[in-house]
Structures are given as C-alpha cells and as structure tokens.
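Asks: Sequence and predicted structure, then a few things I'm wondering about:
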Amino acid sequence: MNNLKKFYSHLHAALSTQHLGSCPKGKDGMLNVHLVPHTHDDVGWLKTVDQYFYGDKNNIQRAGVQYILDSVVQELLQDPSKRFIYVEVAFFARWLNEQHDVMRHAVKGLVNSGRLEFILGGWCMNDEASTHYNAIIDQHALGFEFLRQNFGECGRPRVAWQIDPFGHSREQASLFAQMGFDGLFFGRADYKDIDQRKKAKTMEMMWNGSPKNLGSKADLFSGVLFNG
C-alpha cells in the first residue's frame, strides 16, 4: 500500500504541472491530427447494469466496464501525452466509489489537467424518440451533480455526445443548448442523409433547436460523425 501511495504521489505531482485544456503542441507545416479515444457503454441493454460493469455473461456481449476504466486510468497516469473522454456517469460513479482515496486523488488530478474529460455527463446516453423531456433533464442533472461534487468546474461537460441513439430530435438539441453545452456530436444518421450531407458539406452545422420560441438560446453547433 505504501509503494502504491508513493507511485501515485509521484504521478500526481507530474500531473499538477499541467493546466486545464492542455494539449500536445502541433507542428508547423504538418497536418496535425488529434486522436481522442473514447468509449460508450450501455447502461443496460443486452445485459443488466451489473453484468455490464463487472463483465459477466460475456457470451451475450463482451463488455466489462470496470476493466475499461482500470486500464484507461493506468495508461493516463503513466503517459502524460495521452487523453481520454468518458460519457456514462452511472458506470464512472460506481467505479470511482469502489476506489481507494489515493486513486480518487490521482483521477482528480487527471481531470484537473484536462487529460480525462467528461462529455455529455448524463447518467446514461438517453434515447431521443420515446424519452420524456422530464426524464432527460433529470438523468442529466443527476450526472452533472455527481461530477460537480467530485471534480468541481473541471468536471463540467462542454460537449454533448449522442453517438448511439437511433434517430435524433430537434428538442434534444434545444435541451442541450439550454444546459449550456458548447456543441453536440451524434451518430447513427440515415445513410441517405449522411450521403447528402457529405455532398453538400453540411456534416457540421448550427442546429436551430427552437427557432420560433427560444431563438438563439436554443442554437447549438452540431456535427455528424463520419463513421456513424
């Protein structure tokens, strides 16, 4: 335990020299590509929430969220050049609550340095077709409050991430704009829609979520993922 504390103490000292939003410097005259790994974990779908978290019933679907977080955090702590974004707070909250104080302190250092970033920040990535707006607001409020209590302003999500719902609604974009997000990225668009957007160069756009009622308050920069 003492060796573990020394290890994380050394790593956290290195992390504390970085600032929020830090990023590797680009090179002039080169095409600079930023790779930001991410994961999306269903909070119950083909398996129960417990089975997804602990990696049970892998004959149904191969998924063990605790091992994703274990390995990602270790890699971030060992290599200051790496970044990761995480979405579903339901799983992250469970994982963090199972860690000892030394690990929680190290994770907070990763968040403060901008190398572990939360996006979306809801308890889950909600469906957009059948979910009532009250449930959407409540589940995001639950996730936001957990991040606020544990990481303060550095844990605040700035980007909405709806890469898995089957279809997208204007009201969802409007809600995200009112929640204070800077942008929204989504996937699973119809292939004909994606083909048309690629031709028209409208894969990125300003989504007017409520032009008749809220006006610019509901406008949100949005992008469609190319491989969705």
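Replies: Good, I have the coordinates.
Asks: drop to CA atoms for contacts and neighbour counts, all remaining ones
Replies: OK.
Asks: buried set for whichever strand or helix holds residue 198?
Replies: Assessed by DSSP states H and E, residue 198 sits inside helix 191-200. Neighbour-count burial for helix 191-200, counted by 16 or more other CA atoms under 10 Å, picks out residue 194.
Asks: could you point out which element follows that helix?
Replies: Next element after helix 191-200 (DSSP H and E): strand 204-208.
Asks: Select the longest helix from this protein.
Replies: Counting by DSSP state H, the longest helix found in the chain is helix 133-151.
Asks: ok and the helix holding residue 198 relative to strand 204-208, angle-wise?
Replies: 110 degrees (axes from the mean of the first three to the mean of the last three CA atoms, to 10 degrees).
Asks: For stretch 91-104, which outside residues touch it?
Replies: Stretch 91-104 is contacted from outside by 5, 8, 43, 53, 65-66, 69, 146, using CA atoms under 8 Å, 6 or more residues apart in numbering.
Asks: in it, what's buried?
Replies: 91-92, 95-96, 102-103.
Asks: That stretch: end-to-end distance?
Replies: End-to-end span of stretch 91-104 (CA to CA, to the nearest Å): 15 Å.
Asks: would a markdown table of the buried residues of stretch 91-104 with distance to residue 161 and secondary structure be doable?
Replies: Output for the buried residues of stretch 91-104, formatted as a markdown table (distance: CA to CA, whole Å; DSSP: H, G, I helix; E, B strand; the rest coil):
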| residue | distance to residue 161 | secondary structure |
| --- | --- | --- |
| 91 | 16 | helix |
| 92 | 16 | helix |
| 95 | 21 | helix |
| 96 | 21 | helix |
| 102 | 30 | helix |
| 103 | 27 | helix |
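Asks: Check it against this one:
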Amino acid sequence: MDGKVIVVTGASGALGKVVVEAALASGARVAGVDHAPTQVPATPGRLELGGVDLTNAAQAGKAIDAVVSHFGRLDALVNIAGGFAFEAVAEGDPRTWQHMYALNVLTALHASQSAIPHLAAAGAGRIVNVGAMGALQAGAGMGPYAAAKAAVHRLTEALAAEWKGRITVNAVLPSTIDTAANRASMPKADFTKWVTPQELADVILFLVSDAASAVTGALLPVSGRV
C-alpha cells in the first residue's frame, strides 16, 4: 500500500476509524471524509475533511478535489458512509425509504462519480462499497435498509462493468458488525459470531491492494462466524 492515496467516507464511524488506521498502518496516505466535524489534525500522510454532506453531489465533488489537491493523486475510494433504520413496511413512513436511499446509495454514487476521473488516471483505481448480507434476503423491519443496500450492490455491479480493465469495483457484504452501538441494541446476541471491524477492514484493504487486481464486480460476504 506504500504511497497509495485512499479516500474513506464515513471515516469517523466505528468501521471507518478502523479502516483509516489500518490503511495508514499499511503505508497508505489516507483522506477521511465525514459529515461529522473534523476532530483529527492533518499529518503528512493523513487528511480529515469534516462537515461534508455526501448526499449533495457538489459537496462530494469539492471533497474529492480537495484530496487530489492535497496529495496529488487518488488511487482508491472506500465508501463506508451510510445509515440504518428498522421499520415495518405497512406502518412505515416513505421518508424513511428516501432517507436510507440518500445515506447509503447517493453518498456512494456521488463520491464515486467525483472520484472516477482521478481513479482512471491512476491506472489501477479501486472502489470498495459496503453492502449488506441483510440485503440479499430482507427480514421483517429491514425493508428500507435492505432496499437501499441492494441498490448499492447493483451500483457496484454496474460500475464494475462500465470500468472493467481500468477501475475495479467491489462490495463487501457484512453480517452484523461488532460495534458498541450494535451490542447496545442487541444485548442478548452472541457477539462472538459477529464480524469485527478489523476483520472487515482487512477484507476491504485486500480489495484495495494490488493482490486483488483481477477481482471486480464481486459482492463478497463477510459474515463472521454466523
């Protein structure tokens, strides 16, 4: 990873933080982008861009341009920004579906559209999206979230087909991620069966690496020990 420039969206979240630290440890230069305010000072190999609304195409474009201006290039984009809502369909609010689509699909779409010219120029660009195992077969209450993540899967496949040979585009599909928030919401679950953020980060960085140059259009399950 030495010298590669990687953008990680949703960088201040439970998974985003781990991916950023793992990428830095591998020798990459990393730009973290998040809607939350910046809390980490910039270093020679690290740039943090806070207050960015990736559901807005113009803001996404400005963030990617700032990264390229700072580092001089862009090699990979990891789209982690997203959100979750649990709501039954019959009693649900259509605005929940719109919100899930915006947080999970538009963020990935806008960041990808802004990054693609730079990734193509890099010669071996990478995009890694975060889908969900729960989008393969939605359970009760999972409709809005599963529909949005299913759209992320289709976005991944379409981009992979459109940029085959120039940019690899893949998605990881985690089951439940072992985070403090998920433990609090499911206190009786067996946490040992969940996938850890570090395990998921390892898979994401593999897909970013040169070793994954022949992998594109994959929807890769990362289901822990379920």
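Replies: Nice, thanks for sending it over. From a predicted model like this one, the values you see are computed outputs, not experimental measurements.
Asks: Could I get the TM-score for this pair?
Replies: In this superposition the chains share a TM-score of 0.38, using TM-score structural alignment, normalised by the length of the second structure; 139 aligned residues with a CA RMSD of 5.2 Å.
Asks: hmm, back to that, may I see the buried residues of the longest helix of the first structure?
Replies: 136, 139-147, 151.
Asks: tell me which strands and helices it is in contact with?
Replies: helix 89-97, helix 101-112 (3 or more CA pairs under 8 Å, 6 or more residues apart in numbering; DSSP states H and E).
Asks: packing partners for the top helix by length along the second structure?
Replies: Ranked by residue count and defined by DSSP H, the top helix of the second structure is helix 143-162. Secondary-structure packing of helix 143-162 of the second structure (3+ CA pairs under 8 Å, 6+ apart): helix 94-101, strand 125-130, strand 167-174.
Asks: which stretch among those comes nearest residue 33 of the second structure?
Replies: strand 125-130 (14.5 Å; CA to CA).
Asks: List the contacts of that closest one.
Replies: 74-80, 108, 112, 119, 152, 156, 166-174, 204, 207-208.
Asks: CSV please, covering the buried residues of helix 133-151 of the first structure and showing distance to residue 162 of the first structure.
Replies: CSV is the format used below for the buried residues of helix 133-151 of the first structure (distance: CA to CA, whole Å):
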residue, distance to residue 162 of the first structure
136, 13
139, 14
140, 13
141, 17
142, 17
143, 15
144, 16
145, 20
146, 20
147, 19
151, 23
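Asks: Those: which two are farthest apart?
Replies: It's 136 and 151 that sit farthest apart of the buried residues of helix 133-151 of the first structure, by CA to CA, at 22.3 Å.
Asks: quick one: residue 60 of the second structure and residue 108 touch, right?
Replies: No - with contact defined as CA atoms under 8 Å, residue 60 of the second structure and residue 108 do not form a contacting pair (9.6 Å).
Asks: neighbour count winner among those two?
Replies: More crowded of residue 60 of the second structure and residue 108, by other CA atoms under 10 Å: residue 108, with 28 against 24.
Asks: Hmm, residue 84 and residue 116 of the first structure touching each other?
Replies: Yes - look at residue 116 of the first structure against residue 84 with CA under 8 Å: they come within range, at 5.1 Å.
Asks: list the residues that contact both of the two?
Replies: residue 76.
Asks: Mind checking which of these two has more residues around it?
Replies: residue 116 (23 against 20).
Asks: Could you tell me which residues make contact with residue 78 of the first structure?
Replies: Residue 78 of the first structure touches residue 11, counting by CA under 8 Å, 6+ apart.
Asks: What segments of the first structure are strands?
Replies: Using DSSP state E, the strands of the first structure run over residues 84-86, 116-118, 159-162, 183-186, 204-208, 219-224.
Asks: Which one, of the ones you listed, ends up nearest to residue 77 of the first structure?
Replies: Closest to residue 77 of the first structure of the strands of the first structure is strand 116-118 (CA to CA; 10.2 Å).
Asks: What's the local residue count around residue 25 of the second structure?
Replies: 12.
Asks: returning to what we had before: now render the helices and strands packed on helix 143-162 of the second structure as a markdown table, adding distance to residue 145 of the second structure and mean neighbour count.
Replies: Shown next, in a markdown table, are these (distance: least, CA to CA, whole Å; neighbours: other CA atoms under 10 Å):
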| stretch | distance to residue 145 of the second structure | mean neighbour count |
| --- | --- | --- |
| helix 94-101 | 6 | 16 |
| strand 125-130 | 13 | 27 |
| strand 167-174 | 13 | 26 |
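Asks: got a markdown table for the ones you listed, with distance to residue 68 of the second structure too?
Replies: Listed next are these as a markdown table, based on distance: least, CA to CA, whole Å:
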| stretch | distance to residue 68 of the second structure |
| --- | --- |
| helix 94-101 | 27 |
| strand 125-130 | 14 |
| strand 167-174 | 17 |
